[in-house]
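Q: coords below, sequence missing:
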């Protein structure tokens, strides 16, 4: 009883401290506002954020790398959590400045920038000025989960308010191409321009970059003759994903026997699960099973992967556009479908779908690659699932055009 009371007091104090800090930062910013508003926008400045400051990756990364290849005079500011700046600074290329997110400096950087790029909803920002251009890349490709307005009954009122405000500020929204989501604008509370010609982060997968594959193998010291199977379960709100090392080793061995190749199994937890990584994975690492949750770019892992295992994750989209082998293991399917809701039943996917361990192992043993590829290509044609392979360039050129205005 005493511990519960102390925990509640601690959480309350933490929330109050966060609120007071935010009020203080905005207060200082607005004291300077009468002078700042007279300052013109910096047409060469771009302020970027990804997953609320969690690091360098996703769609913004690939757009920025294209921009850096085109112009050396750009001032690209990446907003990061303090721990990211301390531990991951070397992962950012030359030409990108790191600034602490949710700071006074972050407000000033955003206020003076011509371009904003984000892949999640903004919750800390100055007033958007006339002439600024906001590219919202979003952070998911083809997926089954109901999102945003399609899942409004599952969202917190504060998030819905933030989402609507974010969409009001947005000038261009990126979303995948399929016909699965028919009214994307309504789903995002958005009435503006939508880009549906490809997802920037998928360029590297569609083009199957050998340098990226080599990079992943080198990072984990995986011999070149071995193949990678990636297990990437999605986030379950309020529950931890269930991972069993003995079962995963059986999976790895079964895959190796089926395809007559030695496989290494990488586990990639959802970003929302990484803070509970020790509880989920324990001491699961071995020479054959490796925790890849901290690798900074999921797309690079997917590029190097030969076979993907997932459940309701949008990584199924990457498997579709790349024709990679993909297996669905959804041990909590009925419960998840009831709690979250899906826009398509799992069994309608062109992948082997199972809900228990024995059936999953059997699906590997009975896998037929030719039938699988025919099913995947038919599914993509029916739903118009496609990638250009140069979405980063197309969106990067659009940003350069906006900067010239």
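A: Done, it's in. Keep in mind the model is a prediction, meaning the values are calculated, not measured. Numbering: from 1, shown residues only.

Q: going forward, measure contacts and count neighbours with C-alpha atoms only.
A: Noted.

Q: a helix runs through residue 62, doesn't it?
A: Yes - assessed by DSSP: H, G, I helix; E, B strand; the rest coil, residue 62 belongs to a helix.

Q: and the gap between it and residue 164?
A: 26 Å (Cα to Cα, to the nearest Å).

Q: same check, this time on residue 174
A: For residue 174 relative to residue 164 (Cα to Cα), the value is 16 Å.

Q: more neighbours: which of these two?
A: residue 174 (24 against 17; other Cα atoms under 10 Å).

Q: how much space separates that one from residue 72?
A: In terms of Cα to Cα, residue 174 sits 25 Å off from residue 72.

Q: now the strands: where do they sit in the stretch 301-405 of the chain?
A: For the stretch 301-405 of the chain, applying DSSP state E, counting those that start in this stretch gives strands covering 307-310, 325-329, 353-354.

Q: now do the last one: which elements does it pack against?
A: What that stands for is strand 353-354. strand 325-329, helix 357-365 (3 or more Cα pairs under 8 Å, 6 or more residues apart in numbering; DSSP states H and E).

Q: this is the other structure I want to compare:
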């Protein structure tokens, strides 16, 4: 039926009307469900408003399952074919079922902004985990004109509903206070997804190498760029082959590149020639497992570059549009504050790899770590579940 309508002159008209009708429908269902009682033993988890089993919400849900808390657990998911634990009940986003469970759950756990209509009750607890730790690029209110007016309205409304925000370092707490339109409690216990970094890494390293058919002694460099609001592709020109050659020359061993694009971009849009040494890691369901299994990371503005500094693993910054991003959004830190070697083109990137100095990196890293004051210790998920149990009695 949909394909038939696409071929008719009516389709552009219907395509314009449908979102308005659906928004009104969701609004109406919220008004009705708002009258229903709250079940304090129900939790609704959401990862990017319908994404897969990942990010901070995943590790909080797994801790709930591990401790066998007597709660009903729901996960907002737009693709039920994705793998999920049997203890989680899947709910499609922006449906009547979704609204019902949101309106009657004692606790919400979200990794990103609620960019849709919602109506929170006073006896509901909203835990916002955000989906990243500190990074170079400014976010939210600090990004200024880099945000649309529509997004700002959503963000301000979302922040007013939050009961708890999570932070993994003193620096990030200070950033949240300036950028998030939020002055409520902040739990400084680390990020739940970073708990993975404090487990035994060897099983994860073996698992990822087996998954991609790599030798157990393979060295992995992850290329993990973030996304741009304008969706332009001209900033992803990293020369993978030459980078691998440089890593082999500088560090020795057999190196492989895992390319992981941000979930907000379509990896198929990038003209990347994958080989037996350059692998497409965008479809892999859990980026945190990839990061835990890697040896080196290359990114632009993603917080995973800071993760690797915290883990004391080599981190490289490659950003062709550094000056443009600085004008558009600005940065929390100067490049001189980072222990990370910085490159704006491929020639600089190759030089940074070949000239990499562990001694210089460690000296700068020590100063950086004192500035950030990280809280991660592997127990963030436990702290969040303790909070849920305390506030949903």
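A: Looks like it arrived, so ask away. In this text the structure is predicted, and so the values were computed from the model without any measurement.

Q: contact partners for the counterpart of residue 105 of the second structure in the first structure?
A: Matched across to the first structure, residue 105 of the second structure falls on residue 113, judged by TM-score structural alignment. Contacts for residue 113 of the first structure (Cα atoms under 8 Å, 6 or more residues apart in numbering) come out as 41, 42, 43, 44, 45, 46, 47, 132.

Q: separation between residue 313 of the second structure and residue 294 of the second structure?
A: 9 Å.

Q: is it true that residue 301 of the second structure touches residue 224?
A: No - Residue 301 of the second structure is beyond contact range of residue 224, at 9.2 Å (criterion: Cα atoms under 8 Å).

Q: and the gap between residue 164 of the first structure and residue 157 of the first structure?
A: Residue 164 of the first structure sits 11 Å away from residue 157 of the first structure, going by Cα to Cα.

Q: check the secondary structure at the equivalent of residue 55 of the first structure over in the second structure for me.
A: Aligned by TM-score structural alignment, residue 55 of the first structure pairs with residue 52 of the second structure. Residue 52 of the second structure carries the three-state label coil when classified by three-state DSSP.

Q: with adjacent residues omitted, what lies nearest to the spatially most central residue of the second structure?
A: Centrality entry for the second structure: nearest residue to the mean C-alpha point is residue 131, 3.8 Å, by Cα atoms, centre = their mean. Excluding its sequence neighbours, the residue lying closest to residue 131 of the second structure (Cα to Cα, 6 or more residues apart in numbering) is residue 111, at 5.0 Å.

Q: residues in contact with that neighbour?
A: 46, 47, 48, 55, 56, 57, 128, 129, 130, 131.

Q: swap the cut-off to 6 Å and go again
A: Going by Cα atoms under 6 Å, 6 or more residues apart in numbering, residue 111 of the second structure touches 47, 129, 130, 131.

Q: now swap in residue 266 of the second structure and tell me
A: Going by Cα under 6 Å, 6+ apart, the list of residues near residue 266 of the second structure is empty.

Q: quick check: it vs residue 20 of the second structure, distance?
A: 26 Å.

Q: residue 57 of the second structure now?
A: Taken as Cα to Cα, the span from residue 57 of the second structure to residue 20 of the second structure is 30 Å.

Q: ok, these two, which is more surrounded?
A: Per other Cα under 10 Å, whichever of residue 57 of the second structure and residue 20 has more neighbours is residue 57, with 28 against 10.

Q: quick check: the more buried one vs residue 86 of the second structure, distance?
A: In terms of Cα to Cα, residue 57 of the second structure sits 16 Å off from residue 86 of the second structure.

Q: cool, residue 147 of the second structure as well?
A: 39 Å.

Q: so these two - more neighbours on which side?
A: Higher neighbour count among residue 147 of the second structure and residue 86: residue 147, with 16 against 8, using other Cα under 10 Å.

Q: now check the first structure for the residue matching the more buried one.
A: For residue 147 of the second structure, the residue aligned by TM-score structural alignment is residue 155.

Q: just give the number of residues close to the residue lying closest to residue 392 of the second structure once chain neighbours are set aside.
A: Residue nearest to residue 392 of the second structure in three dimensions, not counting chain neighbours: residue 40, with 5.3 Å by Cα to Cα, 6+ apart. Look at residue 40 of the second structure: counted by other Cα under 10 Å, it has 20 neighbours.

Q: secondary structure class for the residue mapped onto residue 40 of the second structure from the first structure?
A: Counting by TM-score structural alignment, residue 40 of the second structure lines up with residue 43 in the first structure. In three-state terms, and counting by three-state DSSP, residue 43 of the first structure is strand.

Q: can you tell me how far residue 43 of the first structure is from residue 193 of the first structure?
A: For residue 43 of the first structure, the distance to residue 193 of the first structure - Cα to Cα - is 22 Å.

Q: who touches the aligned residue in the second structure for residue 313 of the first structure in this structure?
A: In the second structure, residue 313 of the first structure lines up with residue 302, judged by TM-score structural alignment. Contact partners of residue 302 of the second structure, counting by Cα under 6 Å, 6+ apart, are 135, 226.

Q: residue 225 of the second structure versus residue 302 of the second structure, what's the distance?
A: Residue 302 of the second structure is 6 Å from residue 225 of the second structure, by Cα to Cα.

Q: quick check: buried residues in stretch 357-377 of the first structure?
A: 357, 360, 361, 363, 364, 367, 372, 373, 376 (16 or more other Cα atoms under 10 Å).

Q: whoops, stretch 117-127 of the first structure was the one
A: Per 16+ other Cα under 10 Å, stretch 117-127 of the first structure contains these buried residues: 117, 118, 119, 120, 121, 122, 125, 126.

Q: quick check: end-to-end length of that stretch?
A: 15 Å.

Q: chain center to that stretch, what's the gap?
A: Computed by Cα atoms, centre = their mean, to the nearest Å, the separation of stretch 117-127 of the first structure from the middle of its chain amounts to 16 Å.

Q: and what of stretch 272-282 of the first structure?
A: Worked out by Cα atoms, centre = their mean, stretch 272-282 of the first structure lies 18 Å from the chain centre.

Q: next one: stretch 80-97 of the second structure
A: Taking mean C-alpha positions (Cα atoms, centre = their mean), stretch 80-97 of the second structure and its chain are 19 Å apart.
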